[in-house]
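> coordinates only, sequence not included:
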């Protein structure tokens, strides 16, 4: 099995666009198309349905994607182990976290890591923390900074960094005294731990919330709340580190939604990689 073809296949499966996948792979679209066709011929199945406008994974393509990612990871782990034996870790480490986590936690971790391992390139992606564990399970990232779910998925290891309460916030000039939750517009995350905790809390009180907006990312919730669109829920650490912290205040009374534990997460099998293990073991 040709690792180069597998990487081209994964890039196309990710972007579903020949032009973007070719650019990301540093090859021409014709080279990409030829390699995908050769891979399909080798397998005897079609991996993509494609026309002039779209590219879609077939059922066989979706199944093969998991296999391809696994083979690539095993190959990279083997290469890293050879370099580790030569006492020179080199390669790439993919990390996913929220914007807040990138400067609240990651800066200090990476500063020390880069001194110890200058030959390792860091590939950093930022986004909604609710997607962190999903991206680890899908094999899209090596390491993620994530909120610990109430039940960790099988095969995931978690190492805590920080614990912060989930708090209700509102704009400084808003006063919801005397209003009930059916009247108060609420801004909630689309998914993730905070959304799960909110759903449980509202259900326990028999409340049907007046949802004004469902938002991706805690930083976006703070922004919308500061503009006076309603009451939102976010981790205390996100609020404290937001440039809009002085434009919002804690909502009173403050319901208890439990702690928001943040830490590193990784697939246990990825710890066989010397690069991933080096990053993981650095955090005590």
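Alright, I've got the coordinates. Only a predicted model underlies this, so the values are computations on that prediction, with no experimental measurement involved.

> From here on, just use CA atoms for contacts and neighbour counts.
Will do.

> moving C-terminal of whichever helix or strand residue 121 is part of, what's the next helix or strand?
Here residue 121 sits within strand 120-126, counting by DSSP states H and E. Per DSSP H and E, the first helix or strand lying C-terminal to strand 120-126 is helix 132-137.

> Measure how the following helix or strand past that next one sits relative to strand 120-126, angle-wise.
Using DSSP H and E, the helix or strand that follows helix 132-137 towards the C-terminus is strand 143-147. Relative orientation of strand 143-147 versus strand 120-126 (axes from the mean of the first three to the mean of the last three CA atoms, to 10 degrees): 30 degrees.

> and the comparison structure, right after this:
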């Protein structure tokens, strides 16, 4: 058994195709199939069920995959550690972020990082705050940028608070509230809202503010992304509450301050275990110093 065979198995599992796996691994399909068959013979079990229509993992394959991933990650980490010992940062950096991050200019940070460490492969993933915390905790992400209500418990990760600010009401330019200099939650409670999914950290910020004020509101539209939310507001389907620091990115909409509006704290989070050299360099760029070992 060798690492290359594990890479082939992982590629087949992720693409559900020997043909696409071979293309990804830059090898002819017959050679890839031969290596997977050799590994199956050594293990004494089939890893894949093959039919003319599909390829899928067997029970043995599902059991093999997590350990194979760990072995490949360990090998990559070992190479990165050796490179770091000679003064070169290399390997892989996977960062997560909410779409509305505003405390840092993330594209600029990633540009600076790539300039300093061109040998690192960077991946960026977007998601909800609660999902990003899970991915940092299980090691899928090296670090993530979140936006949560004050007092939100960040369990199983390390964190650094970056900024705190209020939400504003985002309305279409021809909306009656567009002419107001500021509003309060009592006035907003009469409106129809476009918001994030019920139960999400992004939604909780607004829900808790209205509940604390003893008010009820109507959320007629639930969306998973801020882009769709903004488009719906622009078409007059409702209003939205978004962090004031983020709304500078919006055009063609009116952002009205809220006297008693929801608060949001942005955090940088990373795992409790020792970060890789690539992750340590990223954290250091953001003012977080962590030991390499």
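Received the coordinates, thanks. Computed from a predicted model, the values in this text were never measured in an experiment.

> returning to what we had before: next, the buried residues of the strand holding residue 121 of structure 1.
For strand 120-126 of structure 1, burial by neighbour count (16 or more other CA atoms under 10 Å) applies to 120, 126.

> repeat for stretch 19-34 of structure 1
19, 21, 22, 25, 29, 32, 33.

> re earlier: show residues contacting the strand holding residue 121 of structure 1.
With contact meaning CA atoms under 8 Å, 6 or more residues apart in numbering, strand 120-126 of structure 1 is reached by 89-99, 102, 114, 275.

> Now do the strands in the stretch 151-293 of structure 2.
157-171, 192-196, 218-223, 240-243, 254-257, 263-271 (DSSP state E, counting those that start in this stretch).

> got JSON lines for the contacts of strand 120-126 of structure 1, with distance to residue 135 of structure 1 too?
Output for the contacts of strand 120-126 of structure 1, formatted as JSON lines (distance: CA to CA, whole Å):
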{"residue": "89", "distance to residue 135 of structure 1": "24"}
{"residue": "90", "distance to residue 135 of structure 1": "23"}
{"residue": "91", "distance to residue 135 of structure 1": "20"}
{"residue": "92", "distance to residue 135 of structure 1": "17"}
{"residue": "93", "distance to residue 135 of structure 1": "14"}
{"residue": "94", "distance to residue 135 of structure 1": "11"}
{"residue": "95", "distance to residue 135 of structure 1": "10"}
{"residue": "96", "distance to residue 135 of structure 1": "8"}
{"residue": "97", "distance to residue 135 of structure 1": "10"}
{"residue": "98", "distance to residue 135 of structure 1": "13"}
{"residue": "99", "distance to residue 135 of structure 1": "16"}
{"residue": "102", "distance to residue 135 of structure 1": "17"}
{"residue": "114", "distance to residue 135 of structure 1": "24"}
{"residue": "275", "distance to residue 135 of structure 1": "18"}
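
> Need these in a markdown table (columns: secondary structure, neighbour count and distance to residue 68 of structure 1).
Formatted as a markdown table, the contacts of strand 120-126 of structure 1 follow (DSSP: H, G, I helix; E, B strand; the rest coil; neighbours: other CA atoms under 10 Å; distance: CA to CA, whole Å):
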| residue | secondary structure | neighbour count | distance to residue 68 of structure 1 |
| --- | --- | --- | --- |
| 89 | coil | 21 | 24 |
| 90 | coil | 18 | 22 |
| 91 | strand | 17 | 19 |
| 92 | strand | 16 | 18 |
| 93 | strand | 16 | 18 |
| 94 | strand | 15 | 17 |
| 95 | strand | 21 | 20 |
| 96 | strand | 28 | 21 |
| 97 | strand | 25 | 24 |
| 98 | coil | 24 | 27 |
| 99 | helix | 18 | 30 |
| 102 | helix | 19 | 29 |
| 114 | helix | 14 | 29 |
| 275 | helix | 24 | 20 |
